[in-house]
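Chemist: Sequence first, then the predicted structure:
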Amino acid sequence: MSNLNNIGLDKDQSKKLSDKLGVLLASYTVFYQNTRGYHWNIKGKNFFELHVKFEELYNDLFVKIDDVAERILTLGFTPEHRYSEYASDSLIKESGKVVDGDKAVDEILDSFKALISLQREILDLSDEAGDEGTNAMMSDYITEQEKLVWMYSSYAHNV
């Protein structure tokens, strides 16, 4: 029992999960800020439509950032909070100022591709660890984001 954390999971497996969740937290944080930038700076004929969609997306990312940080805490570890660390750990890189809606949508699709891949890795790790909480979270995120990929791809005619 000494190798179990407070929720009954193996500490070593929980550490691996926490580390991957830390990368996810960093990636979500950079994606969130990129999306805020798209929302603020978008111009052109699709401004009204994309401005609203980008706001919906960054509001959802804001919730996920908190959920992932709290999951790291639940596993018994401390989530990173420094943006400098997020920038270096994130799979998603900071975007430049994007005013073109098509470019913003392409960057969003690239970000979702990276997130979904990472979340599948976390899903596998959480399954091996018997961590139903993280498993359910990742499964829900993947399902939701796969639909968003389809929708943004349809908008961009990348289907």
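Modeler: Here it is on my side, so go on. Model, not experiment: these values are computed from the prediction.
Chemist: From here on, just use CA atoms for contacts and neighbour counts.
Modeler: Will do.
Chemist: Grab the nearest non-local neighbour of residue 74.
Modeler: Spatial nearest neighbour of residue 74, chain neighbours left out: residue 7 (7.8 Å); criterion: CA to CA, 6 or more residues apart in numbering.
Chemist: Included below, for side-by-side comparison, is a second structure:
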Amino acid sequence: MKLNSLGLPIIQSQELVTNLNGLLSNFQVYYQNLRGLHWNIRGKRFFDLHLKFEELYNDSQIKIDLIAERVLTLGGVPLHTFSDYIANSKLRVGKDISNDEEAIQLILESISVLLQLERQILIKAAEISDEGTNSMMSDFIAEQEKTNWMLKAWLNEEI
């Protein structure tokens, strides 16, 4: 089995790069959805949600950079065009959403997909002892599970 300079199997590392690029694409769509929600939210909860959406998109921007850098660290090339993002994303694009509950539902749907993708990457990274990717996914998952809980509480829904 051939190893890269990180001591990881080359073929499995390339597979992780593909999965990470998929996650990157989904995060880019998530980020853009959050920007749209931030700009277009209306109603009595405007001030609270406007700030919350900004917090979430700023966090997403950091995660996008971390994912792209991990792709590079593993020897890959991060996807970087909108056409690649759309082609590789599983997220629904939220267009012209101004209603508070509809906005939160879109975020919850998106987080659910992101968590599924991150857990798949976590499993594959663990199989080859890729602790760098594993650690990053674990951090993402913990943060998004908390966000999921908080948004569900806001909607007064059970987890």
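Modeler: Noted; the coordinates are in hand. Model, not experiment: these values are computed from the prediction.
Chemist: sorry, back to before: from what I can see the residue nearest to residue 74 of structure 1 touches residue 75, true?
Modeler: Yes - using CA atoms under 8 Å, residue 7 of structure 1 makes contact with residue 75 at a distance of 7.3 Å.
Chemist: got the residue ranges for the helices in structure 1?
Modeler: All helices of structure 1, identified by DSSP state H, fall at 11-41, 47-74, 83-89, 101-129, 132-156.
Chemist: Point out the most buried one among those.
Modeler: helix 11-41 (a mean of 22; mean count of other CA atoms under 10 Å).
Chemist: for the residue lying closest to residue 117 of structure 2 once chain neighbours are set aside, what are its contacts?
Modeler: Excluding its sequence neighbours, the residue lying closest to residue 117 of structure 2 (CA to CA, 6+ apart) is residue 23, at 6.5 Å. Going by CA atoms under 8 Å, 6 or more residues apart in numbering, residue 23 of structure 2 touches 67, 89, 114, 117, 118.
Chemist: what do you get if the cut-off is 10 Å, keeping everything else the same?
Modeler: Residue 23 of structure 2 sits next to 17, 64, 67-68, 85, 88-90, 113-118, 121 when contact means CA atoms under 10 Å, 6 or more residues apart in numbering.
Chemist: Please name the nearest non-neighbouring residue to the spatially most central residue of structure 2.
Modeler: Central residue of structure 2 (CA atoms, centre = their mean): residue 27, 3.9 Å from the mean position. Nearest non-adjacent residue to residue 27 of structure 2, counting by CA to CA, 6+ apart: residue 64, 6.4 Å away.
Chemist: Am I right that the residue nearest to residue 74 of structure 1 is in contact with residue 76?
Modeler: Yes - using CA atoms under 10 Å, residue 7 of structure 1 is in contact with residue 76, at 8.7 Å.
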